[in-house]
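Enquirer: Sharing a model that was predicted from the sequence below.
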Amino acid sequence: MAKRRGKGEGCISKRKDKNGKVVGWCAVTTGGINPKTGKTKQVLLYGKTREEVQEKLIKALAEKQAGVFVEPSKLKVGDWLDKWLNDRMKNHLRPTTWDSYKYLIDTHIKPAICNLQLKNLTSTHPHDLYNAKIAGGRSDGAGGLSSRTVRYIHTVIHAALKQAVREGLLAQNVVDNVVIPKQHKKEMRVLTREETERFLTAIENDRLYAAFLLDLTSGLRVGELLALRWKDVDLKEGIIHVRRGLVKIRNQEGETKTKTAFHEPKSKQGKRDIPIPEDVVKELRAHRARQNQEKLLLGQEYQDNDLVFCTVDGKPIEPRNFTRTFHRMIKKAGIPHANLHALRHTYATRLLEANEHPKVVQELLGHSQISMTLDTYSHVGMDLKRKAAEKLAGLVKEKAW
């Protein structure tokens, strides 16, 4: 009795046209996983003769045994990246993440390797791509990309190729062993106490004074600040409830390329409650009174979105416009080289300098892990280090001479 073939060992049969004429031979074996069904895919191997097909089948089975089998395909890298992003990841990524992936693929990855057949991709290709981007990869031609951006490009390529391996389109992920650029830690900008006073003086008559003051005393991210609703603010208890953020996403249908949208935080730690000082509560009350006056003046033209900080007609403030206002005020205050994120950094730094426990600071900032907080604010003053050293005073007995 003939031995029955095992699953995946393949079978060979004749290929016939519609008239029943034999036009070739075909072998069937198994390949990767079908992403839609979750089941193993069938792979067809064609040839003019039985011997030709049998040779292909034997080779395929040997490659599968060795873990290097790749399904026959002329699929190009660019086509696979599009398919992976649109068909595999569209429903699994936040809109902002999907947009950033698409930008990196269209702007930096596809122009370099889109026409290369996926099965011919080697570790040399991404390695050369990373080096080229570091040397001069900015889309505006003004120099190279940061190591952080190149690492992000690597993350996208690695994820796309990992799925290709799972589906049997590649034998291995060729970027697994590619050396990626080290990420250089940017020097963090924290406002000094004197700069903080100058900044607050410069903005005291600005319509958005309360927004900058709250940012400085709560450590909110810009998107969280601009998405804040009055129902998220407990003025009686002096607590801010962070429940969402304002983001820019690609506009798929409208006339403009991008649009603003509100989204929940990325992690559960992002949803948090932040106590604020009493003087900030007072300023928020005054801000709300001024906002109510704007509503009365505009009447029905005012778009009431319950936003704490909005345009004069109630619409969400574009993050870019808010940043421009900040830079204008920083210049007015005579403070050099500071971006809007410096307010959040200043908030966290002052807490740590006041000996607040890092775990509390992590929760207030909405960091997913305490290691992120400790790493980000490892700069916190030499004075704290000296105080730590002074705790050991008297541990070593004075030597008698």
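Expert: Received, thanks. Numbering: from 1, shown residues only.
Enquirer: Every contact and neighbour count from this point should use C-alpha atoms.
Expert: Fine.
Enquirer: Just the terminal-to-terminal distance for stretch 173-191.
Expert: 45 Å (C-alpha to C-alpha, to the nearest Å).
Enquirer: and that stretch, how far out from the chain's middle?
Expert: Distance of stretch 173-191 from the chain centroid (C-alpha atoms, centre = their mean, to the nearest Å) equals 14 Å.
Enquirer: next one: stretch 365-378
Expert: 16 Å.
Enquirer: Pull out the buried positions in that stretch.
Expert: 365-367, 370, 373, 376-377 (16 or more other C-alpha atoms under 10 Å).
Enquirer: now swap in stretch 353-361 and tell me
Expert: Per 16+ other C-alpha under 10 Å, stretch 353-361 contains these buried residues: 358, 361.
Enquirer: who touches it?
Expert: The contact list for stretch 353-361 (C-alpha atoms under 8 Å, 6 or more residues apart in numbering) reads 348, 351-352, 370, 373-374, 380-381, 384.
Enquirer: now swap in stretch 212-225 and tell me
Expert: Taking C-alpha under 8 Å, 6+ apart as the rule, stretch 212-225 contacts 200, 211, 242, 244-247, 274-277, 280, 309, 319, 340-341, 343-348, 364-365.
Enquirer: one more structure, for comparison:
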Amino acid sequence: MLHSAPDRAVKERLLIRNPADSCVVPKVQHQKMKTLRTEDLKAYPDAAERRNALAMFYLELVSGIRKGELVALRWEDLDAEQRTISVSKQATKDADNNLIVARPKTETSIRQISIPQEAVDLLMKEHTKHPGNPWLFPSSRTGDMYHPDSVVTLHQRILKDAGLEHLRFHDLRPPFATLALQNGVDIKTVSAMLGHYDAGFTPRTYTHTTRQKQDEAAQAMGNLMAQVR
């Protein structure tokens, strides 16, 4: 972006040359991803249930949606018959730092996500607790939309209750992607469900999983070649 702006200025003869041409871009330092381990996938929901938040965090684990998308869900976004949720809005902050509900920035973030029947059952049970409220997860304190920061705080308390190490709320997305990829769901489908703008971002982010699938493919090809030789 910094390079393209003065580049445009050069084309419009506002600059003689692009000063960004001489810049050396530093290499991106990739940090090792932390995620909820498979063996912790029981302890975490159990702790969420004890805090009466199982429906919200179970949905997060099986869908991998972002926290802003999660709290912006309304009852009308659930299609119980088709077992889907529609993600078409997100909680975000405006220029004055006020919390608002807005359309996602990218078209790929607007999507329908298939969810398991157990998630549907939990959401319908959750709705019976506040049948007149339009929000899928209303705040127990205000009755309005749950604040994203409150979800993060609750997430940290659930981790502590379950005796699990610190993880960002965003780190709940990888377990969904990892398990989906490991169980044969194709990368394009996983990318669409996560709302990734660039489908190539998924295999770059979850290289540990795609590497496992490549190893399995290599083994399958080795077995095939052993049979035909």
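Expert: Arrived safely. On a predicted model such as this, the values are computed, not experimentally measured, just so you know.
Enquirer: Overlay the chains and give the TM-score.
Expert: Once superposed, the chains reach a TM-score of 0.89 (TM-score structural alignment, normalised by the length of structure 2), with 227 aligned residues with a C-alpha RMSD of 2.3 Å.
Enquirer: taking the buried residues of stretch 365-378 of structure 1 as a set, which two sit the farthest apart in space?
Expert: 366 and 377 (14.2 Å; C-alpha to C-alpha).
Enquirer: just to revisit the earlier point, narrow the buried residues of stretch 365-378 of structure 1 to those in helices?
Expert: 365, 370, 373, 376 (DSSP state H).
Enquirer: Please, where are all the helices along the stretch 201-350 of structure 1?
Expert: Applying DSSP state H, counting those that start in this stretch to the stretch 201-350 of structure 1 gives helices spanning 209-218, 222-227, 278-298, 319-333, 341-353.
Enquirer: Return the set of buried residues in the third one.
Expert: Judged by neighbour count using 16+ other C-alpha under 10 Å, the buried positions of helix 278-298 of structure 1 are 280-281, 283-284, 287-288, 291, 294-295.
Enquirer: repeat for the shortest one
Expert: Of the residues in helix 222-227 of structure 1, 222-227 count as buried by neighbour count, 16+ other C-alpha under 10 Å.
Enquirer: Ok, the fourth one next?
Expert: By neighbour count, with 16+ other C-alpha under 10 Å as the criterion, the buried positions of helix 319-333 of structure 1 are 319, 322, 325-327, 329-330, 333.
Enquirer: one step back: would you reformat the buried residues of stretch 365-378 of structure 1 as CSV and include distance to residue 97 of structure 1?
Expert: As requested, the buried residues of stretch 365-378 of structure 1 are arranged in CSV below (distance: C-alpha to C-alpha, whole Å):
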residue, distance to residue 97 of structure 1
365, 21
366, 19
367, 18
370, 23
373, 22
376, 22
377, 25
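Enquirer: Going by distance to residue 183 of structure 1, which of the residues you listed wins?
Expert: residue 376 (13.3 Å).
Enquirer: Map that closest one across to structure 2 for me.
Expert: Here residue 376 of structure 1 is matched to residue 205 in structure 2, going by TM-score structural alignment.
Enquirer: next one: residue 213 of structure 1
Expert: Per TM-score structural alignment, residue 213 of structure 1 is aligned with residue 58.
Enquirer: ok, how many other residues are close to that match?
Expert: In terms of burial, residue 58 of structure 2 registers 21 neighbours under the definition other C-alpha atoms under 10 Å.
Enquirer: What separation do you get for it and residue 184 of structure 2?
Expert: For residue 58 of structure 2, the distance to residue 184 of structure 2 - C-alpha to C-alpha - is 21 Å.
Enquirer: Please apply the same query to residue 168 of structure 2.
Expert: 26 Å.
Enquirer: ok, now residue 4 of structure 2?
Expert: Distance from residue 4 of structure 2 to residue 184 of structure 2, by C-alpha to C-alpha: 40 Å.
Enquirer: next one: residue 112 of structure 2
Expert: 20 Å.
Enquirer: quick one on the thing from earlier: now the contacts of stretch 353-361 of structure 1 as a markdown table including distance to residue 33 of structure 1?
Expert: Shown next, in a markdown table, are the contacts of stretch 353-361 of structure 1 (distance: C-alpha to C-alpha, whole Å):
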| residue | distance to residue 33 of structure 1 |
| --- | --- |
| 348 | 47 |
| 351 | 51 |
| 352 | 50 |
| 370 | 38 |
| 373 | 40 |
| 374 | 41 |
| 380 | 50 |
| 381 | 53 |
| 384 | 55 |
